[in-house]
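**Student:** Sequence plus the predicted model coming up.
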Amino acid sequence: MTLISSAPAGYDQYRENIPRGVMEIIDYPSTTVGNSRKAMVYTPPQYSSTNAYPVLYLLHGIGGDEAEWHNHGSPQIILDNLCSDNLLEPMIVVFPNGRAMVNDRAEGDLFAPEKIQAFERFESDLLHDLIPYIESNYPAHTSRDKRAIAGLSMGGGQSLNIGLGNLDHFAWVGAFSAAPNTRTPEVLVPDPSEATSLLSLLWLSCGDQDNLINISLGVHQYLTQHGVPHIWHEESGGHDWPVWKNDLYLLSQRLFK
């Protein structure tokens, strides 16, 4: 399925006099890395600990950290506006640091082998440390059908690798401008019928001027050939924030419905 749409003007602009969500920084213990790690957590407008919320884990790119989305992507404004327009299922959104190593700052040679390995190690940190922490400290649903993972660039590759590799954990998977860390389609989806039966939504998107678009196209073509339902959204733009913010706007509305 191909989706042709884009966010309306003003979707990422601060609005006066609407209910607001809250963005906070948390520290969680990571047995995978061996120290405490940071993440950012968005709780929706009119959040209440007596409710149970689905959770989206939203990942950053190779040059970012847990604050990258907050600093560049206006996620809290986009999500607050969607909630105000009754277009969004109220959800908790977690912004992890996908570089699972002791010094996880985005500094020095970002492509150093140990840093690339740290992005791979994040799978264990997410599944065994961060998700259990969130589900112990927030009123989060704990079933796979209430858990989503998505991300941009390096985080898009991680989302496909982790989400499709752990369908017992995630029913909703999205990738924006997936990077070369993305596993080959045959490895991502070795059993198309299983993926079809277990996925509530698989989203792939990329800017038409992005020099990494062949990665996303390759996954899209494989899924199409093997009859795996998914949304393919090729949009105007490059490997940059206007594309990823638009993707968040479009994808988030489809989650948990």
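**Tutor:** Everything's here; your move. For clarity, every value in this text was computed on a predicted model and none was experimentally measured. Numbering: from 1, shown residues only.
**Student:** from here on, contacts and neighbour counts on C-alpha atoms
**Tutor:** OK.
**Student:** hey, where'd the strands end up in the protein?
**Tutor:** 22-30, 35-43, 55-59, 92-95, 147-152, 172-176, 201-207, 231-235 (DSSP state E).
**Student:** Tell me which of those strands sits most buried.
**Tutor:** strand 172-176 (a mean of 30; mean count of other CA atoms under 10 Å).
**Student:** Please work out which residues outside it touch it.
**Tutor:** The contact list for strand 172-176, computed with CA atoms under 8 Å, 6 or more residues apart in numbering, reads 145, 147-153, 155-157, 159-160, 163-164, 199-206, 244, 247, 251, 255.
**Student:** Please report how far residue 246 lies from residue 78.
**Tutor:** To residue 78, residue 246 is 9 Å away according to CA to CA, to the nearest Å.
**Student:** no no, residue 162
**Tutor:** Counting by CA to CA, the gap from residue 162 to residue 78 is 25 Å.
**Student:** Next up, a structure to set beside the first:
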Amino acid sequence: MVTTTVECRKCGAPTAGTTYCHNCTTMTMNNLHSLAVGLPELRLIAARKASVTARQHGGGNRSVAPIPLNMAAFQLQSDIITFAGMLGQALTLHYNSHMPAESLLTAASKRTPALLQRRDAPSIISVARHYEHRLAMQLTPPEDRRMIGVCPVCERDLWCTDSEIAGQWVACTCGQALKVRDVQEQHLLTCALADGINSRGTAAGISKLLKVNGIDVKRWTISQWKKRGLLAAVGTQDGKPVYRVWDVWRLMNR
């Protein structure tokens, strides 16, 4: 009896007649499982927000969604949830919009062999690995680096040292030389759109938000801009002025 040897579409290793070898199948299964296990903690990081602000509306105050202190975690959370929904639909699970992404990812990890029979299996493998790496960086970030945004070419997260940020240029592993300010602006705009372009906070809250993402602006500076008439408050919180994040960024780069 002749045994047909098939090469793994991912790594080229011989398989027992399957499209992907045992190692690549296991790697994808583990990546999906890691996303399911790590997503709850990522949710906590993304939800670690500035105090809820309020603005005058008619005769009283109306709550305004607070801004996330870690925009990268917020965006990654959204990406993983979207990916989980796509996997749920691909596996024809009993999917609905209210089903937790963690449940979808767990189910997908258990059905990895079925996923890898699909035509889009290479994309599933690549995306799962990409998100797992980004998740690991968020849960255990490098001590000397800050995430400034995403490479527009290869879509890798860009983690930079303070000296790289000060130098205003960073080299991505794909070979692209990128201007730090351009990356920061696109990242800030993407997250602001995802969370509502009117995301806002106090001078202290916005200063802390931007610092996490490699953008340094002092609370005192924001307050001075208001005194000089360059920045308008859009509400108050506990008697303190509240500003739009995007307005602050535009002033920094005028």
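**Tutor:** The structure has been received and is ready for your questions. Just so we're clear, the structure is a prediction, and the values are computed from it rather than from any experiment.
**Student:** Would you report the TM-score computed for these chains?
**Tutor:** Scored against TM-score structural alignment, normalised by the length of the second structure, the superposed chains reach a TM-score of 0.25; 108 aligned residues with a CA RMSD of 6.1 Å.
**Student:** Take the strands of the first structure and write them to CSV, including distance to residue 187 of the first structure.
**Tutor:** Converted to CSV, the strands of the first structure look like this (distance: least, CA to CA, whole Å):
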stretch, distance to residue 187 of the first structure
strand 22-30, 28
strand 35-43, 29
strand 55-59, 21
strand 92-95, 26
strand 147-152, 18
strand 172-176, 16
strand 201-207, 16
strand 231-235, 19
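**Student:** Among those, which comes closest to residue 124 of the first structure?
**Tutor:** strand 22-30 (9.5 Å; CA to CA).
**Student:** Who are the packing partners of that closest one?
**Tutor:** strand 35-43 (3 or more CA pairs under 8 Å, 6 or more residues apart in numbering; DSSP states H and E).
**Student:** Which secondary structure elements does the strand it packs on sit against?
**Tutor:** When contacts are defined as 3+ CA pairs under 8 Å, 6+ apart, strand 35-43 of the first structure packs onto strand 22-30, strand 92-95.
**Student:** now for these, which one comes closest to residue 58 of the first structure?
**Tutor:** So among these, strand 92-95 is nearest, using CA to CA, at 5.2 Å.
**Student:** And for residue 64 of the second structure, the neighbour number?
**Tutor:** 15 (other CA atoms under 10 Å).
**Student:** likewise residue 222 of the second structure?
**Tutor:** Close neighbours of residue 222 of the second structure, defined as other CA under 10 Å, add up to 21.
**Student:** Quick check, it in contact with residue 248.
**Tutor:** Yes - counting by CA atoms under 8 Å, residue 222 of the second structure does reach residue 248; the two are 7.3 Å apart.
**Student:** quick one: the strands in the second structure?
**Tutor:** Under DSSP E, the second structure gives strands at 6-7, 14-15, 53-57, 60-64, 146-150, 157-160, 169-171, 177-179, 200-201, 235-237, 240-244.
**Student:** deepest of those, which one?
**Tutor:** Of all the strands of the second structure, strand 200-201 has the most neighbours on average by mean count of other CA under 10 Å, namely a mean of 30.
**Student:** Which strands or helices does that one pack on?
**Tutor:** Secondary-structure packing of strand 200-201 of the second structure (3+ CA pairs under 8 Å, 6+ apart): strand 240-244.
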